[in-house]
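Student: this one's sequence-less:
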C-alpha cells in the first residue's frame, strides 16, 4: 500500500519539524502529537518512515543489530565477522489492544512445549530497534504498557524477567504517539517522558484547506503519479535528514547556550532536569538540521517551544501551553560569542545555508513571511499569524459550546403565571481549589475496561486462577499441571509400535489442546460517573453553587486519576441539557463546569429523565461498564405542571435503571423541607447533606455506604 508523501502534507509544519528533530537525534526522546481528529497525524507519521535512510543490519539478527557496533549481549549474538545487509527504516505500529507479552516479548511456547527448550520470542520493541515505534491513540493505551514503552525509549534497552526467561536486548527506538485530547489525557508523569510535544489543528484558511483536499483527491485518484510528482521533494528531505544525522556530532553546545537553556527551564518552573536535557538535545538537533555548527538563540527558542509546554502542567486540568513573550524575555537579546577560530577549515560544514544545492530552509514560527500563497509543498511551512488568531477564536468558540443556552426567556408551565417575569440568571459561580478525595469504588467484581477504580476481572493484573476458556494469555503452570495429571492415564492407554499395550517409551511430557489453560487476572476497572447537577436559581442561595462546583470538580479530579469516563447533565429553566456526553476527557467536563451558569427555575423531572436516557444508551454501548449517578440538588422542582409530582414518580421508578446513585443535598437554611432526602429514599440512593462534604468526606461517605 502506497503512503502519502511526507513532502506533500500541508498545514502541519510544527509536527513535521518535531518528527524530523527526533529522527535526527533519537536521544531527544520521541514525540507526542496532540490534535483534533482529521489533522493528518497518522498520515504524517507513516510517511516519515519512507524518507529515512536505509539501515545496515546483521544478517539474520532478529534484533536488527548494527554491524558496525553490534550489541555484545544480543540474544542472537555474538556477531563476530557476521554478514550484513541493508533494509528500509522500520515503522512498527503498536495497536491499542496489544498485550504486554506482545510488546516486550515472552517465552516461545512452540519451542517450550514442543522441544522442551526455554527460548525467547522477541516482541514489538525488538522489531522497532533502530526504527520508529508508533502508537496511535496513545492516551487509550493501558498505563502499564505506556510505562514499559517510555522506559525502553529512555534506557534504550528492554529487559524481560518472566516465565523462566531472562533476556536483555537493545531497544533504541523513536517513540511517536498521537492522541485526540477529547478522548482523555495522559497523566502528567507520562507526558514528561515524551521528549517533544506538538499541538495540531486544521487550518482555518480556506485556501489552505482547499489545497489539502486537492492534493488528497489527486493522491487517491492516482497514487503512483502523485508520488512521482513529489519524488524530488522527498529526496531533498531525505538527503537533508541524512546530512543532519552526520553533522550532529559536530554541533557545538557552548556554555552560553547551556546557560540560556537553564535560564529558560528555571523561568518556566518545570519540574526535574529532564526538560533541560531534552531542550539541549533538541537545540543541537535543530542546529544540525539548519546546517549550523553552533547552537544559536533561535535553536534554543525552537527547542523550548517543543520541549516545555507539556511539562508546565501543575494540576490535572491545566492545559499545556507556553507563554512565548516570557520565553523571549528569558532568552534576552544577547547573541552567542563567536567561535574561537571561525576560519579553521576543519570546522567548515559542507551544508552551510548559502550552499546553492542545499534544500530550502523551512520557515520558522518567528519568520515574518506571508505563507498564505506558498504552494511549494514544503511540509515545514508555519501557519501565518492570522491562522493562529483564527485557531484561537475557534478554540474559544468550541469552549462556548459547553455553556448551556439561557432557558429563562421561555419560562412556562401550569404552575407559573403568564404575568410572572422570567427568573433572571444570577451569574456563573467560580469553584474553589479542588481537594483530594478517597477512591469511590463499586461493590463486587466487574469486567469492564481496565482502569484504577473498582475491582474487576481484566486482561492484565494479578493472576488469581485459571480457566479452560481461551480468553487470555496461556497460564503455563496450570497447563503443565493439567497435562501432568493426565500423563498416567495417557501412558497406560496408548499402544506402542509393536502392538502391545504399554507406554510409548518416552518420558517427555505430552501437552494436548485439552490441557491448555488461560490465566484469570484480577485488576481494576474504570467506571462511568454521571454527574447530574441542579443549576437553578435556588442553588445560588448562600453561595452554595461555588461549594457545589468545588465538590464536583474534586470528583472530576478523582475520575481523571482513576481513568474513568465522565458525563455531565445539568438542569435549569425549563429543561435539562446533556452538557457533556460520557467521555474520557474529564478536562472537557471541568471546562463545561467552570462555564456553567446558574439561575431560573428547577426542572428536576427533566433532569432525571435525561440522566436515565443517557445511562440507558451508555449501557447499550458498553454493557460491561458499571455506572454511578451523582445527583447534586436541593430537591425542589418548580418548572412545569405538577413539577414535584412528576419528579417523584420518576424517582419511584428509578430502581428499573439499576444504577447506584448518591444524592448530595444542597438545601440550606434553618428550616428545611427535606425534599432531597425524600428524593433519595424514593430512588434508593444514599443521601449526603452538603454540610458533611468536607475535603476528605465526599467519597468516603459513599464508600462507607458501599461497604455496609
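Tutor: All right, it came through fine. Quantities reported herein were computed from a predicted structural model and do not represent experimental measurements.

Student: please count neighbours and contacts with C-alpha atoms only from this point.
Tutor: OK.

Student: for the stretch 601-708 of the chain, what spans make up the strands?
Tutor: 627-633, 660-665, 686-689 (DSSP state E, counting those that start in this stretch).

Student: switch the ones you listed over to TSV; also include distance to residue 244 and mean neighbour count.
Tutor: Formatted as TSV, the strands of the stretch 601-708 of the chain follow (distance: least, C-alpha to C-alpha, whole Å; neighbours: other C-alpha atoms under 10 Å):
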stretch	distance to residue 244	mean neighbour count
strand 627-633	53	23
strand 660-665	59	23
strand 686-689	63	20
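
Student: turn those strands into a markdown table, columns for distance to residue 424.
Tutor: Formatted as a markdown table, the strands of the stretch 601-708 of the chain follow (distance: least, C-alpha to C-alpha, whole Å):
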| stretch | distance to residue 424 |
| --- | --- |
| strand 627-633 | 19 |
| strand 660-665 | 23 |
| strand 686-689 | 27 |
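
Student: quickly note the distance from the spatially most central residue of the chain to residue 178.
Tutor: The centroid of the chain falls nearest to residue 139 when counting by C-alpha atoms, centre = their mean (1.9 Å). Remark: distance between residue 139 and residue 178 (C-alpha to C-alpha, to the nearest Å) = 8 Å.

Student: ok, now residue 243?
Tutor: From residue 243 to residue 178 the distance is 27 Å (C-alpha to C-alpha).

Student: in terms of neighbours, single out the busier of these two.
Tutor: Neighbour totals were compared for residue 243 and residue 178, and residue 178 leads with 21 against 17 (other C-alpha atoms under 10 Å).

Student: and the helix or strand hosting that one, what does it pack against?
Tutor: Assigned by DSSP states H and E, residue 178 falls within strand 174-179. In terms of contacts (3 or more C-alpha pairs under 8 Å, 6 or more residues apart in numbering; DSSP states H and E), strand 174-179 is packed against strand 31-35, helix 41-48, strand 132-136, helix 143-155.

Student: A strand includes residue 452, no?
Tutor: Yes: judged by DSSP: H, G, I helix; E, B strand; the rest coil, residue 452 forms part of a strand.

Student: my read is residue 576 is in a strand, agree?
Tutor: Yes: assessed by three-state DSSP, residue 576 belongs to a strand.

Student: what's the local residue count around residue 387?
Tutor: Around residue 387 there are 16 residues (other C-alpha under 10 Å).

Student: all the helices of the stretch 401-550 of the chain, residue numbers only.
Tutor: 476-493, 544-562 (DSSP state H, counting those that start in this stretch).

Student: put this beside the first:
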C-alpha cells in the first residue's frame, strides 16, 4: 500500500462527483464549503446511496488550515479579530498546519457533549473550575456531520443550527461562562423512511438535495466495480484518484479566494427575489440563501458576476424543501415554472465554458447515480404497489349490514381523506422513559428537575447534590481539607420530568360496514389528523387493517409519517369484519416492538364500529381477543365510526371490555371536545 495515501473512499471516485460533472449532492457540498454562511446541506435519500461515504470523502479535498498548536478552539492565527478561551497567543506561539476535521455527532449525544461542560475530574480532584470543550469547538473551521439527523433530538438540532447561523457557541452552566467561535459546515444525512424533520428545522438548512440509486445498469455496474476495487486495495485505489482530488482541492481554494469579488448585481438580486416570490416560499431566508449560493456557484464556475445559470442552480438546491405547505407534501421544485420565471428577465447568459466544471449545471444525481460505498444500493426495497379499483357507493342494503354477520359484503372501494384538523391530544397513562418527544410524561434528559436520586436512577449527574452527599462524609473518611474524597455511593443523578414520544399504532376496520364513502372519508380524515399530530410529537406510527378473511400489517412501526399517510390513502374498504384478527394482530405488533425496545410505550388507536361479521362465532372470538389485549396493559382508544340514526353501540361495548377510552369519530377534533375533556375523570383522560 503506498505510503501517505489516505484510505478513505475518494470524493472524486464517487459516481456523480467527478470534478467536471458534479451532481446535485456533490455540488451542494462543495458550494457550502466555499461559502459556509450558506448554512449547511441536508442530504435526503434511501439507504445505500452513499450519503455518508460522500460526506466523509469531502473533508479530504478541502484545503488544510493553520492553527495554534495549543489551541483547542482552532482559531485562525491570521485573523486579528479571532479570540480563543485558550488564548491569548503571542507572535512566538507555535503554529501547525493540519487537515480539516470531520467531526461526527452521534444521534445519542447529550447537550454537554455538544456544547462542552465543566471538566469533572479536575473539579473533583483539584477543586478547579475548568471548561472542557465540546464538539462545536472541535468542529470550528471544519465539518460537523450528523448522520440520521432526523433522529436527533429537536433541541440539539436547534442548537446546531443556531451555532451554524451565528458562528458562535455560548455556554453558561456549572459555574462556567464561555463563548467561542463555532463556524463550521453543517451536513446532515437522513433516510425519509425513518421519519422527517420538522418544517421549521428543515428550513434552517441552507441547501437540500434528494439522492436515489441509479436505474441505469451500466452505472450500477460501475458503482460495484469501483467499490470492489477499493475493498481489494484501498491505498492503490485512492492513489489512482490523487490527481482528481488535487484538482478539486485547488479549485475549491481558488473559488474561496474569488467569492468575495463576485458581483451580485441589483438585477440579479431582483431576479432572485422574483423567483422566491414566484414559488411562494415563506420568509426571506430563501432569498438570502439563494443569493449566497448563486455567488458561490459563480465563483466555483470561474465567473466574476452572477448569471441566470447560477441563480437557476442555486434555486434548485435552496428552494425545494422550503415549498412544503404541510408535513405530507413531498419536497420538490417545478423546473418549468423556474424556467418561466427566469425567462422573464434579461440577465446576461453565462460565457462559453473555458475550464473544468462549467458543464455541471445540468447533471442530476438521478442521472449520474450514487457513489460506490459500503452501503449497498441493491438492498433498497422495491416500492410496494397495489391495484385498487374504484367502485360506486354500496347500496343501502349493503350499508345496513347486520351486526351478527348476516348482511351481504359490499365490493371494495377506495375513498380519500379530506382536509385534516387539529385532533384531541391522546396520551399514554403513567410515567415513561422513552425517547424524547411531545406526547406523554416521562423521565427525560431535558425538562424540569423534579428531584435527585442515587446512581443508576435519573438522567444525568447532579453536581451539587453529589458534592453535598460527599461533604458530609469527609470527616469519616479522614479528610478535613484539600480535595474532596468522592466515592460511588456519593453520586446523585438529576430526575427530570419531560415528555416522550410513543408508538401510535392504528388498527383500522376496512370492512364492508365502513365502505360508505361519507363514513370512510370521515374515518380517514380523523386518522390523517392523528397522523399529523404524531408527526409533530415525534412518534413512531404503525398501521394494521382488518377486512375480508383476516388482518394485515399495512405499515410496520416507523417514524415516517409521510409513508403512513400514503398507505392510509390506499386502504380500500369491503368484505366482512374479522375484528378478532385485527385485535390479535395489533397485539402481536406491539409485543414485537416491546422486545425491540422495552422502553416503548404504545398507544393503540382502534378505529371500528365494533361489528364482528366473520362467521357465526365472530362476536365470541372478538370478545376473547379483546380480553387478551386488555391483559397487556396497553393504553387504548376506540374511535367509534358508527353513524346514522340506528346505532348498536358495539364500539362502546368493545371499549368497556378493553378498559379503553371511547371516542366517537366526530369528536376526534380538539375543538369538539374542549369541554368534555376538562370534565372527564383523571384516570381515563388521555388529553391535555
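Tutor: Received the coordinates, thanks. Owing to the predicted nature of the structure, the values given are computational and were not obtained by experimental measurement.

Student: ok, back up a step: so for residue 291 of the first structure, which of the helices of the stretch 401-550 of the first structure sits nearest?
Tutor: helix 544-562 (43.8 Å; C-alpha to C-alpha).

Student: how much does that closest one stray from the second structure?
Tutor: Superposing on the second structure places helix 544-562 of the first structure at an average distance of 0.8 Å from its equivalents, by mean C-alpha distance after the TM-score superposition for the first structure.

Student: what span of the second structure lines up against that helix?
Tutor: Using TM-score structural alignment, helix 544-562 of the first structure corresponds to residues 519-537 of the second structure.

Student: what's the spacing between that stretch and its chain's center?
Tutor: 21 Å (C-alpha atoms, centre = their mean, to the nearest Å).

Student: could you do stretch 395-403 of the first structure as well?
Tutor: Distance of stretch 395-403 of the first structure from its chain centroid, counting by C-alpha atoms, centre = their mean, is 22 Å.

Student: contacts for it, please.
Tutor: With contact meaning C-alpha atoms under 8 Å, 6 or more residues apart in numbering, stretch 395-403 of the first structure is reached by 579-580, 591-592, 595-597.

Student: what ranges does the stretch 401-550 of the first structure have for its strands?
Tutor: Going by DSSP E, counting those that start in this stretch, the stretch 401-550 of the first structure shows strands at 425-427, 450-458, 462-467, 518-525, 528-534.

Student: return the list of helices and strands in contact with the shortest one.
Tutor: So the one you mean is strand 425-427 of the first structure. Packing partners of strand 425-427 of the first structure (3+ C-alpha pairs under 8 Å, 6+ apart): strand 598-599.

Student: and the strand it packs on, which stretch of the second structure?
Tutor: Taking TM-score structural alignment as the measure, the second structure aligns residues 573-574 with strand 598-599 of the first structure.

Student: can you check stretch 263-280 of the first structure too?
Tutor: Following TM-score structural alignment, the aligned partner range for stretch 263-280 of the first structure in the second structure is 274-291.

Student: okay, buried residues for that stretch please.
Tutor: Buried residues in stretch 274-291 of the second structure, counted by 16 or more other C-alpha atoms under 10 Å: 274-277, 279, 281, 285-291.

Student: just put those residues in JSON lines and tack on secondary structure and distance to residue 172 of the second structure.
Tutor: Formatted as JSON lines, these follow (DSSP: H, G, I helix; E, B strand; the rest coil; distance: C-alpha to C-alpha, whole Å):
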{"residue": "274", "secondary structure": "helix", "distance to residue 172 of the second structure": "43"}
{"residue": "275", "secondary structure": "helix", "distance to residue 172 of the second structure": "42"}
{"residue": "276", "secondary structure": "helix", "distance to residue 172 of the second structure": "39"}
{"residue": "277", "secondary structure": "helix", "distance to residue 172 of the second structure": "40"}
{"residue": "279", "secondary structure": "coil", "distance to residue 172 of the second structure": "41"}
{"residue": "281", "secondary structure": "coil", "distance to residue 172 of the second structure": "36"}
{"residue": "285", "secondary structure": "helix", "distance to residue 172 of the second structure": "29"}
{"residue": "286", "secondary structure": "helix", "distance to residue 172 of the second structure": "32"}
{"residue": "287", "secondary structure": "helix", "distance to residue 172 of the second structure": "34"}
{"residue": "288", "secondary structure": "helix", "distance to residue 172 of the second structure": "31"}
{"residue": "289", "secondary structure": "helix", "distance to residue 172 of the second structure": "31"}
{"residue": "290", "secondary structure": "helix", "distance to residue 172 of the second structure": "34"}
{"residue": "291", "secondary structure": "helix", "distance to residue 172 of the second structure": "35"}
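
Student: before we move on, back to that, tell me the first helix or strand C-terminal of the strand holding residue 178 of the first structure.
Tutor: helix 188-193.

Student: distance of the alignment partner in the first structure of residue 167 of the second structure from residue 538 of the first structure?
Tutor: Residue pairing (TM-score structural alignment): residue 167 of the second structure is matched to residue 156 of the first structure. Counting by C-alpha to C-alpha, the gap from residue 156 of the first structure to residue 538 of the first structure is 59 Å.

Student: tell me which of these two has more neighbours.
Tutor: residue 538 (22 against 18).

Student: gap between stretch 124-143 of the second structure and the chain center?
Tutor: With C-alpha atoms, centre = their mean, you get 27 Å for stretch 124-143 of the second structure.

Student: which residue range of the first structure does that stretch align onto?
Tutor: Residues 113-132 of the first structure are where stretch 124-143 of the second structure lands, counting by TM-score structural alignment.

Student: if you count neighbours, what's buried in that stretch?
Tutor: 113, 118-132.

Student: so what touches that stretch?
Tutor: 49, 62-64, 89-92, 94, 101-108, 111-112, 133, 149, 158, 164-165, 167, 169-176, 511.
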